[in-house]
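# 3D, please:
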Amino acid sequence: MTTGPRVSIVVPVFDTDPGYLSEALASALAQTVPVDVVLVDDCSTSPATVAALEEIAATTSARLLRHEVNRGPGLALNTGIEALDTDYVFAMGSDDRVEPTYAALATEVLDERDDVSIVTTDIQCFGASDAVDSASGAPNGLVDMLFYNVVPGISVFRRRDWVEVGGFGDLRWFEDYDFWLRVLALGGVTVTLDAIQYHYRIHAAQATATTTWEDKLAQQLEIVRRNPDVWAAHLDVVMERLWRQQVELNYFTKRYGRINDVKKQAIDLVLALRARLRGHVRRG
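Okay, here's the model as predicted:
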């Protein structure tokens, strides 16, 4: 019977505020079941971050691994997972917080249901926002992932699936979407826990706040290029979605196009009237 940790938490770190980092690690180490915690320093340049990591490694049970060059979050996760040998794994943001029951609840689901590949949770934001992000997940498997990533990157998955799909890719953004697609292509589904188990810090310095839409689109297209079989296998679903959206677009274009014509006529009338009034004033 296994008596050691069955869940690992991998925390990629790059120049994280030491205060945020301490909060994150405290919550990771406070799980109600034994866990292995590994920090992967992705070549931080901040002396304060480096010092905080060394302090954590010296005073807690968390292990510290380092990259000599910055390789991105996906490859940092691979480095951490390679050093582990637990049944289940999840990634944690170095500036976030996790509920103490997350590992236990996810383990219970994964132990009981072989058809479940990923366990996820709704996310409570904190910091600059207190919104709740609902994780619809992929209860129907891969088909739920064709258009959007509906599985948060902090979800719990089976290490054996990570091995089978070859780990995370080298994408700088959306590395989790690419990974989930390949995992769910193995045939599993996801389950979303009833209670919120993760807290996501919103602040101006995080990568998601500084990424442009052009960059995000480029990464999404790269994911499609890397996984063409996913969309090819569901071409009927993709085309039906495209056609339905085209019908809706045509409907709204016709309906609101008339409204726009009326608005344009009203604006032109106001501009003409204003021009006439200005001319009248000047002549007076």
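
# From now on I want contacts and neighbour counts done on CA atoms only, so please keep to that.
OK.

# What is the burial count for S94?
Other residues within reach of S94 by the criterion other CA atoms under 10 Å amount to 24.

# Ok, A28 next?
26.

# List the contacts of it.
9, 37, 97-98, 100 (CA atoms under 8 Å, 6 or more residues apart in numbering).

# which one among these gets closest to G127?
R97 (11.5 Å; CA to CA).

# here's the other one to compare against:
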Amino acid sequence: MTSVSIVIPCYNGGDMVLAAVASALGQTHDETQVVVVDDGSSDEATLRALDELRDDGRALVLSQPNGGPSAARNLGIEMASGEYILPLDHDDEIHADYVARAASVLDSEPATGIVYARAERFGASEGEWDLPEFSLKAMFARNVIHACSMYRRTDWSLVGGYSTELRSGDEDYDFWLKILALGRGVVRLDEILFRYRDVGSSRAHVMTHADRVEALARIFAANSDLYVEHADAMAEMLIEHQRQWDMLAHFKKRYGRIEDAISRAGGFRARLTGRGRTAH
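This next block holds a predicted model:
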């Protein structure tokens, strides 16, 4: 049985990290190690939770000065013993047979480098996380592989780990693209095995358009060979985006006239009403 390490970076996660670790420790795959990396947490609830985990002894708990999730994951993987790695954020959870199901795919399919499951949201919103099925065209448009996906530790080493130069959240996208550049395949499990906690205020919600453009430019520059190698998929994505923009422009032009007419009518009605009140 192939060994797997679940790596959980934690920064001021409060009691949520205990639930994440409990879901990791509850895996049906016998050869599962749980590694928690304290990324310089400072709040009392988190420090108490981490002390509880250390006292429990079933998880390896490491500490580092605050360096961000990429640095925390890289440290955890460096110290982990598993041949396969499954990252898990401190506020998320996994179903009991996720590791067994994903590891079975990597065991039986040497050409596969990434295995992920369908996901569900909980917390601020509930229901299935509607991510499209993987394809290079979809991946070039945006990241469609969530962070809690299993891969081989050897591939982590080959690509140099997670980038610590990108904004939080973008390091996952960059990391998956680098593994794809190795020629690895991707498999999505059909079951919902990952539980993503929607806290209602993720970094993705607060990034400006300029931030997003800058991040995508850096990701593109770091993975330009992959984009060039699969120029056909890139071209398909760009054509589809152009169609969407053309359709948006069409509707804006068509229905914008109606909106303008309604606006003008509203102004005219207001002037009429105002005159009527003045007359009285």
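
# returning to that earlier point: now the second structure: which of the contacts of A28 of the first structure match?
Retained in the second structure: 9, 37, 97-98, 100, out of the contacts of A28 of the first structure (criterion both residues aligned by TM-score structural alignment, their matches' CA atoms under 8 Å).

# any idea which of the residues you listed is closest to D268 of the first structure?
R97 (54.7 Å).

# Quickly note the distance from the closest one to L193 of the first structure.
17 Å (CA to CA, to the nearest Å).

# More neighbours: these two, which one.
R97 (25 against 16).

# quick one on the thing from earlier: nearest to L171 of the first structure among the contacts of A28 of the first structure?
Checking the contacts of A28 of the first structure against L171 of the first structure with CA to CA, the nearest one is I9 at 20.5 Å.

# And the helices in the first structure?
For the first structure, helices defined by DSSP state H occupy the ranges 18-29, 47-59, 73-82, 102-112, 159-165, 175-184, 207-210, 213-226, 228-232, 235-283.

# Can I get the ones you listed in a markdown table including distance to Y198 of the first structure?
Below are the helices of the first structure laid out as a markdown table (distance: least, CA to CA, whole Å):
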| stretch | distance to Y198 of the first structure |
| --- | --- |
| helix 18-29 | 10 |
| helix 47-59 | 21 |
| helix 73-82 | 18 |
| helix 102-112 | 8 |
| helix 159-165 | 20 |
| helix 175-184 | 16 |
| helix 207-210 | 17 |
| helix 213-226 | 24 |
| helix 228-232 | 29 |
| helix 235-283 | 32 |
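
# tell me the contacts of the counterpart of I81 of the first structure in the second structure?
Residue pairing (TM-score structural alignment): I81 of the first structure is matched to I77 of the second structure. I77 of the second structure is in contact with 5, 7, 85, 153, counting by CA under 8 Å, 6+ apart.

# The second one and S81 touch, don't they?
No. With contact taken as CA atoms under 8 Å, V7 of the second structure and S81 are classed as non-touching, separated by 10.8 Å.

# quick one: which of the two has more around it?
V7 (29 against 17).

# For the residue mapped onto the more buried one from the first structure, give its distance to A103 of the first structure.
Correspondence of V7 of the second structure to the first structure, assessed by TM-score structural alignment: V10. Counting by CA to CA, the gap from V10 of the first structure to A103 of the first structure is 12 Å.

# what span of the first structure lines up against stretch 139-150 of the second structure?
Taking TM-score structural alignment as the measure, the first structure aligns residues 145-156 with stretch 139-150 of the second structure.

# which of the residues in the matching stretch are buried?
145-146, 149-156 (16 or more other CA atoms under 10 Å).

# Also stretch 220-228 of the second structure?
Those buried within stretch 220-228 of the second structure under the rule 16+ other CA under 10 Å are 220, 223, 226-227.

# which residues of the first structure does it align to?
Using TM-score structural alignment, the residues of the first structure aligned to stretch 220-228 of the second structure are 224-232.

# that older thread, what's the first-to-last distance across the match of stretch 139-150 of the second structure?
17 Å.

# Alright, that wraps it up for me.
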